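Asks: Got a sequence here, can you model it:
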Amino acid sequence: MTPSDRDAAHAALCLTEPPYLKHYRTGRFREWNGVALTGSELPGPGFNFASVLHAGAPTLDELLPVARDFFAGADQGWGVLVEGDAGHPMEAELRTRGWTVAEDESAYVLRDISAAGAARGGPELTVRIAETQADADAYKAITAAAFQAPPDMADMMVPSLAFALDPDIALFVGSVGGVDVCAAGYSRCGTTSVLWGVATLEPHRGRGYGEAVARAALAHSALRGCTTAALRSGPKSIPVYERIGFRYVCQHRTYAAPANM
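Replies: All right, here's what the predicted structure looks like:
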């Protein structure tokens, strides 16, 4: 890991307005004194957070009035994202005041997207880009089932066909024998492809399908001008991403604001 890798992860995953926000009913983004605030109708601190990653950032007391105003409509909570265990004074403040960790995810970077290689997964797997409402619905059904999320959550995350057709976003569905079994998506942040929503239905796991659809998404983003890639991941998916070529750069940790905040 190099400082430039970490900076790339911070910029792509936290500090730049993502293209999908404009498709959300209450999607909003604000930069304030080096802090990036991201919010929408999606629930909880995982989707509504202030990213405090720069040295010399405001103190918690300075941030709170701005955050309270920005997240006033986040009725299921909001949080503050920091680089975990990096010695940033904001994390020390949050711990001292009793804020608890809501999410703790590893940030990964792929320095050269061409190194990801072509999609694999066996000749039986066919990957298509979502270009119709039926394709978008298939993506939502797969991710909802794989992540054990309620269907209305998937509808919130992919609210329209316009979302799937945005030139800075792409969704992919993989099928075997006419049955949709895996999915992936990405959004563009400059020349960085932000990979997300990689999922495989339970009965079809362990066959390389998730890795294949992720590689297909990365290859497509390269055609749109991306040269690097970034993502956040939980522990179960890390081996897949490391096989593709992603390398760990830092920990993105979100602390949930107390209810009385």
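Asks: CA only for contacts and neighbour counts going forward, please
Replies: Will do.
Asks: buried stuff in stretch 198-218?
Replies: Judged by neighbour count using 16 or more other CA atoms under 10 Å, the buried positions of stretch 198-218 are 198-201, 208-218.
Asks: hmm, who's touching that stretch?
Replies: Contacts to stretch 198-218, defined as CA atoms under 8 Å, 6 or more residues apart in numbering, come from residues 113, 116-122, 125, 127, 142-143, 145-147, 170-174, 181-186, 193, 195, 229, 240-241, 244.
Asks: how does it look with 6 Å?
Replies: 119-121, 143, 146, 181-184, 240 (CA atoms under 6 Å, 6 or more residues apart in numbering).
Asks: what's near enough to touch Leu171?
Replies: Per CA under 6 Å, 6+ apart, neighbours of Leu171: 129-130, 184-185.
Asks: swap in Ala9?
Replies: Ala9 touches nothing, counting by CA under 6 Å, 6+ apart.
Asks: From Gly121, how far out is it?
Replies: Separation of Ala9 from Gly121 (CA to CA, to the nearest Å) stands at 28 Å.
Asks: what do you get for Asp155?
Replies: 28 Å.
Asks: What of Ala170?
Replies: For Ala170 relative to Gly121 (CA to CA), the value is 20 Å.
Asks: Please say which of the two ends up with more neighbours.
Replies: Shown here are Ala170 and Gly121; by other CA atoms under 10 Å, Ala170 has more neighbours (21 against 17).
Asks: tell me which element the more buried one falls in.
Replies: strand 169-176 (DSSP states H and E).
Asks: Let's see this one next, to set against the first:
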Amino acid sequence: MLEELSAQELNAAMEANSVGYLTYFAARTPGMRVVDEGDLLLVDSGVASDTFNYICRAQLNVNQVQARTQEAISYFTARGLPVAWWVGPASQPGNLGVYLEQAGLDAVEVDEGMIADLRALPRAVTAPEDLSIQRVSSSQQLEQFAQAVSRVFEPPDTNVHLFYKRVEAVALSQDGPLRLFLGYWRGEPVATSAVFLNAGVAGIYSVATAPHARKRGIGTALTLTALQDAQAVGYTIGVLQASGEGQRIYQRLGFRTICLFKVYQ
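Replies: Okay, here's the model as predicted:
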């Protein structure tokens, strides 16, 4: 229960959920790799996009941090792949970002780690009456999911389609910890959300809405549906990492900030 956990335990659960999500597809898809080096975790999708290649879970000795940082980055450089380094509240050393910047990476994103009590979720939110939300269960729906996610980028990122095509068997599994949702507005697939059930909490990911469908409550409705799905199978704590644009949406659903995540590229 939320009120029974310390801030440290909540941070740890949030970061564990995030690491589980970042590694989920690569660990189960032929041609992709998760390299666990003990003090670092490298996720290699083979797709030329830093949206799908990661370095995370850093637990680096301060005497080795410079060398280990360069080794991890060089792994992806040698493969010709861009990568994003995720720094969470448990990453070590505490000033890891300084070393990443010395290695040539830039801090490109700061996300707020947020939590919510799923027992206090609203039953519904204001959204268009002609919005239909479905759990992704077919190849066609997965392609539509990828299309909606790719629209977040300008121009749309074709690597998103390539990634979800490669991980189709994993993404369409109906009995795993990951559930994908697709929102249809006026019959058009325009929004997505995902919930990942891991480390005792429900993590929200891939919340995206096509530009022309924004500011109508659609993203909020997709997020609520994913959280309600987790609540229905017994989860009481929701977690997510929110960019500046999404924080107000999540606050309306009862989320509050407890830590920060930084992304370096």
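Asks: quick one: contacts for the residue nearest to the spatial centre of structure 1?
Replies: Closest to where the C-alpha atoms of structure 1 average out (CA atoms, centre = their mean) is Trp196, at 5.0 Å. Residues in contact with Trp196 of structure 1 (CA under 6 Å, 6+ apart) are 185-186.
Asks: so where in structure 2 does the strand holding Ala170 of structure 1 end up aligned?
Replies: When structure 2 is aligned by TM-score structural alignment, the counterpart of strand 169-176 of structure 1 is residues 178-185.
Asks: so Ser106 of structure 1 touches Arg232, yeah?
Replies: Yes - between Ser106 of structure 1 and Arg232 a contact is recorded at 5.4 Å, counting by CA atoms under 6 Å.
Asks: All the strands of the stretch 51-200 of structure 2, in order from the start?
Replies: 54-56, 84-87, 107-117, 131-135, 178-185, 188-198 (DSSP state E, counting those that start in this stretch).
Asks: The first one: how far from the chain's middle?
Replies: In this case it means strand 54-56 of structure 2. Averaging C-alpha positions (CA atoms, centre = their mean, to the nearest Å) puts strand 54-56 of structure 2 12 Å from its chain's average.
Asks: how about the longest helix along structure 2: buried residues?
Replies: Ranked by residue count, the top helix of structure 2 under DSSP state H comes out as helix 7-24. Neighbour-count burial for helix 7-24 of structure 2, counted by 16+ other CA under 10 Å, picks out 10-24.
Asks: And for stretch 92-106 of structure 2?
Replies: 92, 96-97, 99-100, 105-106.
Asks: Also stretch 57-76 of structure 2?
Replies: For stretch 57-76 of structure 2, a neighbour-count test (16+ other CA under 10 Å) marks 57-60, 65-66, 68-69, 72-73, 76 as buried.
Asks: so can I have a markdown table of those showing distance to Gln231 of structure 2?
Replies: Shown next, in a markdown table, are these (distance: CA to CA, whole Å):
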| residue | distance to Gln231 of structure 2 |
| --- | --- |
| Arg57 | 27 |
| Ala58 | 31 |
| Gln59 | 32 |
| Leu60 | 36 |
| Val65 | 40 |
| Gln66 | 43 |
| Arg68 | 40 |
| Thr69 | 39 |
| Ala72 | 38 |
| Ile73 | 39 |
| Phe76 | 38 |
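Asks: which among these gets closest to Gly88 of structure 2?
Replies: Nearest to Gly88 of structure 2, judged by CA to CA, of those is Arg57 at 7.6 Å.
Asks: ok, the closest one to Glu109 of structure 2 distance?
Replies: Arg57 of structure 2 is 17 Å from Glu109 of structure 2, by CA to CA.
Asks: Same question for Leu42 of structure 2.
Replies: 19 Å.
Asks: same thing with Ser74 of structure 2?
Replies: Taking CA to CA, one finds Ser74 of structure 2 at 22 Å from Glu109 of structure 2.
Asks: now swap in Ala146 of structure 2 and tell me
Replies: 22 Å.
Asks: higher neighbour count, these two?
Replies: Ala146 (22 against 13).
Asks: Now which residue in structure 1 aligns to that one?
Replies: In structure 1, Ala146 of structure 2 lines up with Lys140, judged by TM-score structural alignment.
Asks: Excluding covalently adjacent residues, which one is nearest to its match?
Replies: Ala154 (5.3 Å; CA to CA, 6 or more residues apart in numbering).
Asks: what do we get in structure 2 for that neighbour?
Replies: Aligned partner of Ala154 of structure 1 by TM-score structural alignment: His161.
Asks: I'd assumed Ala146 was in contact with that match.
Replies: Yes - between His161 of structure 2 and Ala146 there is a contact under CA under 6 Å: 5.3 Å.
Asks: Under a three-state scheme, what state does Glu31 of structure 1 occupy?
Replies: strand (DSSP: H, G, I helix; E, B strand; the rest coil).
Asks: how far away is it from Gly46 of structure 1?
Replies: 18 Å.
Asks: about what we covered before: of the contacts of stretch 198-218 of structure 1, buried ones?
Replies: Taking 16+ other CA under 10 Å as the criterion, what is buried in the contacts of stretch 198-218 of structure 1 is 119-121, 143, 146, 181-184.
Asks: number of nearby residues for the alignment partner in structure 2 of Pro235 of structure 1?
Replies: Counting by TM-score structural alignment, Pro235 of structure 1 lines up with Gly244 in structure 2. Number of residues near Gly244 of structure 2 (other CA under 10 Å) recorded here: 10.
Asks: Excluding chain neighbours, what is closest to Gly244 of structure 2?
Replies: Asp111 (7.2 Å).
Asks: right, and the one you found touches Ser243 too?
Replies: Yes - the pair Asp111 of structure 2 / Ser243 is scored as a contact, 4.8 Å apart, by CA under 6 Å.
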